[in-house]
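Peer 1: structural data only, the sequence is not supplied:
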């Protein structure tokens, strides 16, 4: 097993196979029927998703997907493909520098999606056939949440546990303060900051129902408990988002007064993590801010939530109020520092 390969599995949430309504409906059903995503009793979840959300939301979501679809397909997918290819190239280069053949390590990088294609079961079957001595799993979510990272890890454990020969499996649960990742986000922002002046910075993260945070930890109070990041709340999604924000602000050279943390993409009527991005837009305008630069640090690849929700819908909302600029910073996509960050994660666990 000394020279057996190490498999690296990058996993993102998923995307429809096409922007057509039937494919979007299929994706939404698989996604929202996950008990970690909509954490209510299964019969109620089944009725809600199949009877309400999927039938009525699919046409609207399909129209939004059509806005961002390209010849390469969904940005979330093709950016993931680019990252996997570049990470493979970087690891191959690293291995080629080892002169001792007995120590030379081969890496196999693959991309999978939690929902739809390329599916985790199919990609794991491919890796199983290669008989790796180790699988390093890196979910493409810097901050841990049961509905994202938790779901990915659970699915992989369910599948691998059925193998007769189970290799060592290393999970990266989160990396909210990874230095190179933070630097990459800051560098993406510098492209806009070089040419424009802004009144305020907005750090918008994907939201979660408050109940999911409270169920995960008795420490969670949805208040001041996230002001300090410690061993107690190190896997709290909200606490990680605020810690990412503090590190990003430091990298950008701004103070706590210069930025606002908020949460987007609410679904349903239950309370989600406040403050909500759409409310913050109004508050920023009322406080006199007219030029805002927006970072999306929970998204490592541009997708529906960034390219349409933030860059278009929120942009239009802010300008309709009388705002002058609402500029979203691109996600990391396949930024060189992001590739270096992932390579570091792999090598640390090899």
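Peer 2: Yep, it's here. Since this is a predicted model, take the numbers as computed values, not measurements.

Peer 1: please make it C-alpha for all contacts and neighbour counts, starting now.
Peer 2: Fine.

Peer 1: quick one, helices of the chain?
Peer 2: 21-32, 42-48, 54-68, 75-96, 120-129, 151-160, 179-193, 210-216, 237-252, 277-286, 315-321, 336-348 (DSSP state H).

Peer 1: redo the ones you listed as JSON lines? Include mean neighbour count and distance to residue 114.
Peer 2: Formatted as JSON lines, the helices of the chain follow (neighbours: other C-alpha atoms under 10 Å; distance: least, C-alpha to C-alpha, whole Å):
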{"stretch": "helix 21-32", "mean neighbour count": "20", "distance to residue 114": "8"}
{"stretch": "helix 42-48", "mean neighbour count": "14", "distance to residue 114": "19"}
{"stretch": "helix 54-68", "mean neighbour count": "17", "distance to residue 114": "18"}
{"stretch": "helix 75-96", "mean neighbour count": "19", "distance to residue 114": "12"}
{"stretch": "helix 120-129", "mean neighbour count": "16", "distance to residue 114": "6"}
{"stretch": "helix 151-160", "mean neighbour count": "16", "distance to residue 114": "6"}
{"stretch": "helix 179-193", "mean neighbour count": "19", "distance to residue 114": "22"}
{"stretch": "helix 210-216", "mean neighbour count": "16", "distance to residue 114": "19"}
{"stretch": "helix 237-252", "mean neighbour count": "21", "distance to residue 114": "19"}
{"stretch": "helix 277-286", "mean neighbour count": "17", "distance to residue 114": "26"}
{"stretch": "helix 315-321", "mean neighbour count": "16", "distance to residue 114": "30"}
{"stretch": "helix 336-348", "mean neighbour count": "18", "distance to residue 114": "19"}
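
Peer 1: please compare the first structure with the one that follows:
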């Protein structure tokens, strides 16, 4: 009996925290036309001439701070999730893990599925909210790879699962143990995107950034908008925890460059809260299903230090889904559910 293939894909990580490996990772990542969506010439000059040479050493030092005996936390938890999902689904399925950038590559993961003789492949990007720079890039890469095959099995793609009840429940449970009601404010910090990419995703050309609250409610017009999906995820978690609207803020982190990105910026909101006298902040990061550089270091360390410098006491990170058994159950449901 032919197996069904499941391809899990996460963003990626350097092979090591060495400067050379980090530069190699940054080069592949930032040269993706969906990530830095400017002209090929401009992207090459920016990435290869400025970002990779100068940002590489600094980023390497940061990666060294989160690297463990198991390597990159993002890779470790992604591998664990794939192994546990395979165990959960059983012999009728073949689960493979690929990284959009670096290793294990999507190409290698697809070859594993091909060698297993799978009759179908379901692609599950490990990004709950859709964005062209993440999910869109994964879908494009998969299609480029299988287009070279003589025989292409049935392939389906999961677009997003920003409102998946099981996922919402796990994030809420992770936050509940910190007693959210004891914090001065709750922040839902998502990875940022340039505003131009949000605008390009608005097929109607009449909605995105046309009002201050254009992302506050998910509709048929903005259903594929990354920011709107982020707001929806945050709203669902907040409702599950009975957090009133006035006590939480949806923010965006990890801005790169000087162009305007999705706002408000996490760092600016934390500074404002610190200057306003807030002492304790609880931060969820529901764009990431596995803890990584952006959560373990950027939020739990950098933002915590910045907040304390302003008189605050603590920025408490709510851990991600990682390899929790409940998360594997959700992945199994996504794997077997018809698209």
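Peer 2: It's in. Predicted, not measured: the structure shown is a model, and the values here were computed from it.

Peer 1: could you redo the helices of the first structure as JSON lines and give each row distance to residue 305 of the first structure?
Peer 2: As requested, the helices of the first structure are exported to JSON lines (distance: least, C-alpha to C-alpha, whole Å):
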{"stretch": "helix 21-32", "distance to residue 305 of the first structure": "14"}
{"stretch": "helix 42-48", "distance to residue 305 of the first structure": "22"}
{"stretch": "helix 54-68", "distance to residue 305 of the first structure": "10"}
{"stretch": "helix 75-96", "distance to residue 305 of the first structure": "10"}
{"stretch": "helix 120-129", "distance to residue 305 of the first structure": "22"}
{"stretch": "helix 151-160", "distance to residue 305 of the first structure": "19"}
{"stretch": "helix 179-193", "distance to residue 305 of the first structure": "17"}
{"stretch": "helix 210-216", "distance to residue 305 of the first structure": "20"}
{"stretch": "helix 237-252", "distance to residue 305 of the first structure": "17"}
{"stretch": "helix 277-286", "distance to residue 305 of the first structure": "12"}
{"stretch": "helix 315-321", "distance to residue 305 of the first structure": "13"}
{"stretch": "helix 336-348", "distance to residue 305 of the first structure": "20"}
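
Peer 1: among those helices, which comes closest to residue 330 of the first structure?
Peer 2: Distance to residue 330 of the first structure, taken as C-alpha to C-alpha, is lowest for helix 179-193 among the helices of the first structure, at 6.3 Å.

Peer 1: which part of the second structure matches the closest one?
Peer 2: Using TM-score structural alignment, helix 179-193 of the first structure lines up with residues 165-179 of the second structure.

Peer 1: same check, this time on stretch 293-300 of the first structure
Peer 2: Stretch 293-300 of the first structure maps onto residues 282-289 of the second structure, going by TM-score structural alignment.

Peer 1: give me the distance from that stretch to the chain's centre.
Peer 2: 9 Å (C-alpha atoms, centre = their mean, to the nearest Å).

Peer 1: same deal with stretch 69-84 of the second structure?
Peer 2: For stretch 69-84 of the second structure, the distance to the chain centre is 15 Å (C-alpha atoms, centre = their mean).

Peer 1: the first structure: matching residues for that stretch?
Peer 2: With TM-score structural alignment as the criterion, stretch 69-84 of the second structure aligns to 71-86.

Peer 1: how about residues contacting that stretch?
Peer 2: Here stretch 71-86 of the first structure makes contact (C-alpha atoms under 8 Å, 6 or more residues apart in numbering) with 10, 12, 14-16, 18, 65, 68-69, 109-111, 301-303, 333-334, 339.

Peer 1: since we're on residue 6 of the first structure, how many residues are nearby?
Peer 2: Neighbours of residue 6 of the first structure under the rule other C-alpha atoms under 10 Å: 24.

Peer 1: what residue of the second structure matches up with it?
Peer 2: So, by TM-score structural alignment, residue 6 of the first structure is matched to residue 4.

Peer 1: so who does that match touch?
Peer 2: Residue 4 of the second structure makes contacts with 92, 93, 94, 118, 119, 120, 121, 122, as judged by C-alpha under 8 Å, 6+ apart.

Peer 1: can you find the partner of the fourth one in the first structure?
Peer 2: To tie it back to what came earlier, the one meant is residue 118 of the second structure. Taking TM-score structural alignment, residue 118 of the second structure has residue 132 as its aligned residue in the first structure.

Peer 1: tell me who's in contact with the closest residue to its match other than its chain neighbours.
Peer 2: Nearest non-adjacent residue to residue 132 of the first structure, counting by C-alpha to C-alpha, 6 or more residues apart in numbering: residue 5, 4.9 Å away. The contact partners of residue 5 of the first structure, by C-alpha under 8 Å, 6+ apart, come to 105, 106, 107, 108, 130, 131, 132, 133, 134.

Peer 1: how does it look with 10 Å?
Peer 2: 104, 105, 106, 107, 108, 127, 130, 131, 132, 133, 134, 135 (C-alpha atoms under 10 Å, 6 or more residues apart in numbering).

Peer 1: tell me which of these is nearest to residue 169 of the first structure?
Peer 2: residue 135 (4.8 Å).

Peer 1: still on that earlier bit, mapped onto the second structure, which of the contacts of residue 5 of the first structure hold?
Peer 2: On the basis of both residues aligned by TM-score structural alignment, their matches' C-alpha atoms under 10 Å, what survives of the contacts of residue 5 of the first structure in the second structure is 106, 107, 108, 127, 130, 131, 132, 133, 134, 135.

Peer 1: separate out the buried members of those residues.
Peer 2: 106, 107, 108, 127, 131, 132, 133, 134, 135 (16 or more other C-alpha atoms under 10 Å).

Peer 1: want to throw these into CSV with distance to residue 93 of the first structure?
Peer 2: CSV is the format used below for these (distance: C-alpha to C-alpha, whole Å):
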residue, distance to residue 93 of the first structure
106, 10
107, 11
108, 13
127, 21
131, 22
132, 20
133, 20
134, 20
135, 20
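
Peer 1: identify the farthest-apart pair in the residues you listed.
Peer 2: 106 and 127 (13.2 Å).

Peer 1: quick one: residue 143 of the second structure from residue 77 of the second structure, how far?
Peer 2: The gap separating residue 143 of the second structure from residue 77 of the second structure is 26 Å, by C-alpha to C-alpha, to the nearest Å.

Peer 1: scratch that, residue 40 of the second structure
Peer 2: 34 Å.
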